[in-house]
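Novice: Structure of the sequence below:
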Amino acid sequence: MTWTIAGSLQVENATDRPDLLAAPVAAALRRTPDASRIGIAEIDPTLADTAEFCAAYGSPLEASANCVVVAGKRAGEERFAACLVLATTRADVNGVVRRRLDVRKASFAPTDTAVELTGMEYGGITPVGLPDGWPLLIDQAVANAPELIIGSGIRGSKLLIPGEVLVKLAGAEVIDGLGR
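Specialist: A predicted model of the protein is given here:
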């Protein structure tokens, strides 16, 4: 596949480079029918944060999507979801996400909790390979994107993926207005 958003990245098929993936991401890709449509590129892990990454590799910010883990409680039960929004927007955590999780208050999960539960590195958390049963809330703009750059589960690489592949992931729900 030819990636127009790759900038200076050297893109390979993600299934050919499990060494560049967090373990849960590699396992999920093995079960993903569209895995051949997902690319991966090795990057400098110190440049994993979106703005630094885009500046260093010439990838457009509007083609990057960020995955955040959100938590909330209801009747003593802690509920989690992953939210995927364009890097140019922010997830509406205390509106859209709070209502979807049916919790009184939602907030970003603490870093150590997100890392422990996902098995991924902070700064590399991705919607591919999330824990079973978690909703994956995807902003409509992400779902519509022909190509996106997202985390790979580690800080040393990025996945390149079409929005239409993301919406087929386990637990995926497309929500208009998730990103603001």
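Novice: drop to CA atoms for contacts and neighbour counts, all remaining ones
Specialist: Will do.
Novice: what about stretch 114-130, distance to the chain center?
Specialist: With Cα atoms, centre = their mean, to the nearest Å as the basis, the distance from the averaged C-alpha position of stretch 114-130 to the chain average is 9 Å.
Novice: Show me which residues of that stretch are buried.
Specialist: Using 16 or more other Cα atoms under 10 Å as the test for burial, stretch 114-130 gives 114-115, 118-130.
Novice: Was I right to think A82 contacts G72?
Specialist: No. Under the criterion of Cα atoms under 8 Å, A82 makes no contact with G72, lying 11.9 Å away.
Novice: structure for this one too, so we can compare:
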Amino acid sequence: MSPALDVRRPALAHAPLLADPVAAALQAWVHADGVGVAAIDPDLADTAAFVEAYGVASDASANCVVVGGRRDGVERIAACVVLATTRADVNGIVRRALDVRKASFLPMDRAVELTGMEYGGITPIGLPADWLLLVDEAVTLAGRVIVGSGLRRSKIEVPGADLARLPRATVVPGLGRPVG
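Specialist: Predicted structure coming up:
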């Protein structure tokens, strides 16, 4: 039997389940009342294990990945939010959005250091203010989606359309490419 996932708890009322930058961003975000949170087994935080263990549909689960590149010696970083049924088009759309020759996923330790979040729990809420935030249009149309909370031991649920209302968010059709 799958463990229960109860994301009806208001995220702001359960701040210990959120990474500090996420809790701080939610405090200032007008759409925070629509965000719920649930504790999960941290060993099941990775997407494939999570959707299987908790019975969440892959198209109702979103991933936030951090991508970077350099131009003229300056590092440029973007966070990309795509449905779990897809992968971010790093070498096409993301590379062009960053205006770099080559884009790649940030190394785990670097992503953790820069976000103040745990690897496997990085979320688009509470990211550094100077980063691009690219949200796949499919995420905005998916209804409520489950995404990281900044910690491996919990997940948040948020209307996908609200992710497009985050500071510096840009909705990008086709950002997520189907897996397979």
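Novice: A82 and G72 of structure 1: which is more packed in?
Specialist: For the pair A82 of structure 1 and G72, the greater number of neighbours falls to A82 (28 against 23), based on other Cα atoms under 10 Å.
Novice: For the residue opposite V35 of structure 2 in structure 1 once aligned, which non-adjacent residue is closest in space?
Specialist: Under the alignment (TM-score structural alignment), V35 of structure 2 maps onto I38 of structure 1. Excluding its sequence neighbours, the residue lying closest to I38 of structure 1 (Cα to Cα, 6 or more residues apart in numbering) is I161, at 4.9 Å.
Novice: Tell me, how many residues neighbour that neighbour?
Specialist: In terms of burial, I161 of structure 1 registers 23 neighbours under the definition other Cα under 10 Å.
Novice: repeat for the one 3 residues further on
Specialist: One way to gauge burial is a neighbour count; for E164 of structure 1, by other Cα under 10 Å, it gives 15.
Novice: Aligned to it, what sits in structure 2?
Specialist: If you follow E164 of structure 1 across to structure 2 using TM-score structural alignment, you land on A161.
Novice: Could you single out the nearest of the buried residues of stretch 114-130 of structure 1 to V174 of structure 1?
Specialist: P127 (12.9 Å; Cα to Cα).
Novice: where's the aligned partner of that closest one in structure 2 relative to D33 of structure 2, distance?
Specialist: Correspondence of P127 of structure 1 to structure 2, assessed by TM-score structural alignment: P124. Relative to D33 of structure 2, P124 of structure 2 is positioned 16 Å away (Cα to Cα, to the nearest Å).
Novice: where along structure 1 do the strands fall?
Specialist: The residue ranges that make up the strands of structure 1, judged by DSSP state E, are 12-13, 39-42, 65-74, 77-86, 106-108, 136-139, 148-151, 157-161, 172-175.
Novice: mind putting the ones you listed in TSV, distance to A51 of structure 1 included?
Specialist: Output for the strands of structure 1, formatted as TSV (distance: least, Cα to Cα, whole Å):
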stretch	distance to A51 of structure 1
strand 12-13	23
strand 39-42	17
strand 65-74	11
strand 77-86	12
strand 106-108	20
strand 136-139	20
strand 148-151	12
strand 157-161	13
strand 172-175	25
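Novice: Ranking those strands by mean neighbour count, which comes first?
Specialist: Highest mean neighbour count among those (mean count of other Cα atoms under 10 Å): strand 148-151, with a mean of 28.
Novice: and it, how far from structure 2 on average?
Specialist: Taken against structure 2, strand 148-151 of structure 1 registers an average deviation of 0.2 Å after superposition, with mean Cα distance after the TM-score superposition for structure 1.
Novice: So what touches that strand?
Specialist: 5, 63-67, 123-126, 142, 157-163 (Cα atoms under 8 Å, 6 or more residues apart in numbering).
Novice: Which stretch of structure 2 is stretch 58-75 of structure 1 matched to in the alignment?
Specialist: Residues 55-72 of structure 2 are matched to stretch 58-75 of structure 1 when aligned by TM-score structural alignment.
Novice: distance between the matching stretch and the chain's centre?
Specialist: Relative to the chain's own centre, stretch 55-72 of structure 2 is displaced by 6 Å; criterion: Cα atoms, centre = their mean.
Novice: same check, this time on stretch 11-28 of structure 1
Specialist: On the basis of Cα atoms, centre = their mean, stretch 11-28 of structure 1 is displaced by 14 Å from the centre of the chain it belongs to.
Novice: Could you report the separation of the residue of structure 2 most remote from its centre from D99 of structure 2?
Specialist: Note on structure 2: the largest separation between a C-alpha and the mean C-alpha position, by Cα atoms, centre = their mean, falls on D72 (28.1 Å). Distance, D72 of structure 2 to D99 of structure 2, by Cα to Cα: 11 Å.
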